[in-house]
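Asks: Sequence plus predicted model, see below.
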Amino acid sequence: MAPSERAYSRDVTNRVEVGPYYDPFDFDIDDDPYPVWKRLRDDAPLYRNDKYGFYALSRYSDVNRELANWEVYRSGKGTTTEIILSGVEVPPGIILFEDPPIHDFHRRLLSGVFTPRRMAAIEPLAREFCRRALEPLESAETFDFIADLGAWMPMRTIGYLLGIPEESQVAIRRNTDRLLELRDGELADVADDILTRQGSMLEEFIDWRYDHPSDDLMTDLVNAELEEPDGSRRRLTRGEVLTYTGTVVGAGNETTTRLIGFAGQLLSDHPDQRRELATDFSLIPAAIEEVLRYEAPSPVQARYVARDVELYGRTVAEGSVMLLINGSANRDERQFPDADRFDIHRQGAHLSFGRGIHFCLGAALARMQARVALEEVLSRWPDWEVDYGAARRAHTSSVRGWATLPVSV
């Protein structure tokens, strides 16, 4: 039975209707969640999942409002369902999992190291990483948007930012994939050290920076001073540097990889729009925004409810888990006319990078990498077609997208 059919069934004899069902750990639903999300928007705008005990908001107006409402919907216990439900202690330094005031101090610190000077230096390097990946494939009849490009271009870029040697990036990338991978139909087990395990792979590089500073983000973090809420200043602890660095590696890699994959898929499915881009690269930035709207790489944001709230005539109790489904909000026909149509000329603000204090710090970096990737791919191959028989989806706790996406050119 297809997910959309499972989401709504009817007993013909007794005429008993069953409401929509959404399970973020069901791979069939995750592969194509849009029919289920539409049922939520139409019939259960405040949805309650009894199996796991979470609530969900799916309409654009609700998600847009509550993403910015950090006073009620808190990130300090985690931003994925399984981490909040596990009760695992969140260590300091994971800015995604923090609330004010400490979030504001940490975000200010990270904003200070993502400087315009450093960002300006990244684009030519990202282009070089992309060319190195694609040039050996120019005479080939196929390539893989993920395996040959999307999985490595972001890692190379982040590796440059942090100062991680290329020979170590493969192991770090694979470790990230293993940490995030889910099992079908199951609430993921969350180990007590899962939130620090990524940083532990970076220990040798961080320790080296204490005595051998360089012009990279890792050195900036080692030397950074944090302003405490009482106004005092201190250096980051080694553990905080590890956590910060691991967060940048994980967040910066996965979402951009999935964005590049979705761009490859959607432009294969819409060849007329792909050919428009091939003849006019100035259309690429708007096309990337439409890819982000149509297929949000990080489509669900979990929050801990800090106090009782009234929504749609019901009380959501303090301590509840609320999912803010920005991927659904992006397809809400109340906000976007003909929302299920992919259109690179569409106008309107999507929610794929979040909103408010947790708006993605790496948004500009992700947009730049996706633009460069499309420019370099379209320069070589104005036409491609996805081999869906060989393509495989990824299923992780925080993002959705393609694990492999082979195309013929």
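Replies: Cool, the structure landed. Note that this is a predicted model, so its numbers are computed, not measured.
Asks: When you work out contacts or count neighbours from here on, use the C-alpha atoms and nothing else.
Replies: OK.
Asks: what's the longest helix in the chain?
Replies: Criterion DSSP state H: the longest helix present in the chain is helix 238-269.
Asks: Can you pull out the residues in contact with the helix or strand following it?
Replies: Downstream of helix 238-269, the first helix or strand assigned by DSSP states H and E is helix 271-279. The contact list for helix 271-279 (CA atoms under 8 Å, 6 or more residues apart in numbering) reads 267-268, 283-284, 343-344, 378-379, 382-383.
Asks: Report the secondary structure element holding the residue positioned nearest the centre of the chain.
Replies: Centroid check for the chain by CA atoms, centre = their mean gives residue 298 as the closest residue, at 3.3 Å. Using DSSP H and E, residue 298 falls within no helix or strand.
Asks: residues in contact with it?
Replies: Neighbour list for residue 298: 255, 327, 352, 398-400 [criterion: CA under 8 Å, 6+ apart].
Asks: Same check on residue 244?
Replies: Neighbour list for residue 244: 93-95, 199 [criterion: CA under 8 Å, 6+ apart].
Asks: Quick check: the farthest pair among the residues you listed?
Replies: Between any two of these, the greatest separation by CA to CA is 13.9 Å, found for 95 and 199.
Asks: any shared contact partners between the two?
Replies: 244, 247.
Asks: okay, pairing it with this:
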Amino acid sequence: MGTAPVYWDPWDRDIAADPYPVYRRLRAEAPVYYNDKHDFYALSRHDDIDQALLDWQTFSSSRGPILEIIKAGVEIPPGTLLMEDPPAHDIHRSLLVRVFTPRRVLSLEPQIRQMCVRSLERLAGLDHFDLMTEFANEVPMRVIGMLLGIPETDQQAVRDRADADLRTEPGQQMQVDRAIPHTDHFAEYIDWRAEHPSDDLMTELLHAEFEDTQGIRRTLTREEILTYISVVAGAGNETTARLIGWLGSLLARFPEQRAELVADPRLIPNAIEETLRFEPTGHSIARYVTTDVEIRGTTIPSGSAITLLVASANRDEARWSEPDRFDIHRKMTNLRTFGFGTHFCLGAALARLETRIALEELLTHFPTWEVDPTTLTLSPTSTVRGWESLPFTIPRIPSAPTTVAS
């Protein structure tokens, strides 16, 4: 009996549960894959994805980085960095670069650590808790809220609204009207901040001057500022929370490597890089094809939607030795989880910092934990894959027997 042709569907929950065997077949059998059911192409090999990420003229972001948005052909609000090409992208990105400088990012470490400690101390003494709801989701929310200037009392509500926009029903595509940044979430905050300036992103954007694509020097409009803030809030929350979640599940699966991290926290940064490779939260990036292009003998026609399977590139045998083995000692170079080229993730350094501190404090407060695989709840979309729920069990340390004097 012959083997059926390989099939990959980004909305198939059964495939999403463990997509790596399908990715392996795509690389071997159909590196330039076409899904005729949903009418899109997919690249799965590391070198092909690298070239596509660099060639923004052919593989455009102007229709969005999500398949559903590209297929719908919706109008993209200006200032939505993830959905722009140069020169507009470069102009708008330059306004945010100042917020994510290495010095400014590192200056946040004491505040991030305080947030992590406060969250974990609430859990002290518990035998069970959900890492996602009690910790992983909270840390990025607090950090982004601090950067944006959103009052702490309102940060949870802002995150809940952003999460609701990104959720999909099992096997269903994302609702396009929810995938476009919703600026109304932040309107009241930007109006208040205009009257009460502070050291935060909102205040900086209110006063930033730049030269637009028409060569006119001006400040941002209110609507442009709201779009910026919506993009930063959405991108910063979801992916970092999922990264912390993957570390939690992987280190339960490989307790001997977790023990190494407890014994030597200097290994933590590389463990994070290996997690970004092994289980990337953003597992695919979509693009719009602007002109006919030939890849490996297949012509992809102009007007096509294509997705770049970064998670597959991260397991490409041609790039990585033993790619399906999780190894916190692996030599890491040229990781593509944060993108490559023009759209390299602006918040990559912040995500790494948040995750490092979160893992340092998690291992300090809870050196061991267990995860029952049957209790996990996955939350995949066409672009993001991570845990919705990740219940932890904290083993009790047996107390020493007491000796009764005779």
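Replies: Sure, I can see it. Source: prediction; values computed, not measured.
Asks: Tabulate the contacts of helix 271-279 of the first structure (CSV), appending distance to residue 143 of the first structure.
Replies: CSV is the format used below for these (distance: CA to CA, whole Å):
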residue, distance to residue 143 of the first structure
267, 15
268, 13
283, 24
284, 21
343, 25
344, 24
378, 13
379, 15
382, 14
383, 12
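Asks: out of those, who has the most neighbours?
Replies: For the contacts of helix 271-279 of the first structure, the largest neighbour count, defined by other CA atoms under 10 Å, is 23 neighbours, found at residue 267.
Asks: Which position in the second structure pairs with that residue?
Replies: By TM-score structural alignment, residue 267 of the first structure lines up with residue 251 in the second structure.
Asks: check contacts around its match.
Replies: The contact partners of residue 251 of the second structure, by CA under 8 Å, 6+ apart, come to 257-258.
Asks: Could you measure from the counterpart of the residue nearest to the centre of the first structure in the second structure over to residue 185 of the second structure?
Replies: Under the alignment (TM-score structural alignment), residue 298 of the first structure pairs with residue 282 of the second structure. Note on residue 282 of the second structure: its distance to residue 185 of the second structure, by CA to CA, to the nearest Å, is 24 Å.
Asks: Residue 266 of the first structure: neighbouring residues, count only.
Replies: For residue 266 of the first structure, the neighbour count with other CA under 10 Å is 18.
Asks: There's contact between it and residue 292 in this structure, I believe.
Replies: No: proximity of residue 266 of the first structure to residue 292 does not meet the contact threshold set by CA atoms under 8 Å, at 10.8 Å.
Asks: Tell me which residues touch whichever residue in the second structure pairs up with residue 254 of the first structure, please.
Replies: Using TM-score structural alignment, the equivalent of residue 254 of the first structure in the second structure is residue 238. Counting by CA under 8 Å, 6+ apart, residue 238 of the second structure touches 137, 163.
Asks: about what we covered before: now the longest helix of the first structure: buried residues?
Replies: Under the neighbour-count criterion of 16 or more other CA atoms under 10 Å, helix 238-269 of the first structure has 239-268 buried.
Asks: Equivalent analysis for stretch 215-222 of the second structure, please.
Replies: The neighbour-count check on stretch 215-222 of the second structure (16+ other CA under 10 Å) flags 219-220 as buried.
Asks: End to end on that stretch, go ahead and measure it.
Replies: End-to-end distance for stretch 215-222 of the second structure: 20 Å, by CA to CA.
Asks: In the first structure, what range does it match?
Replies: Stretch 215-222 of the second structure corresponds to residues 231-238 in the first structure, going by TM-score structural alignment.
Asks: do the same with stretch 35-52 of the second structure
Replies: Counting by TM-score structural alignment, stretch 35-52 of the second structure falls onto residues 49-66 of the first structure.
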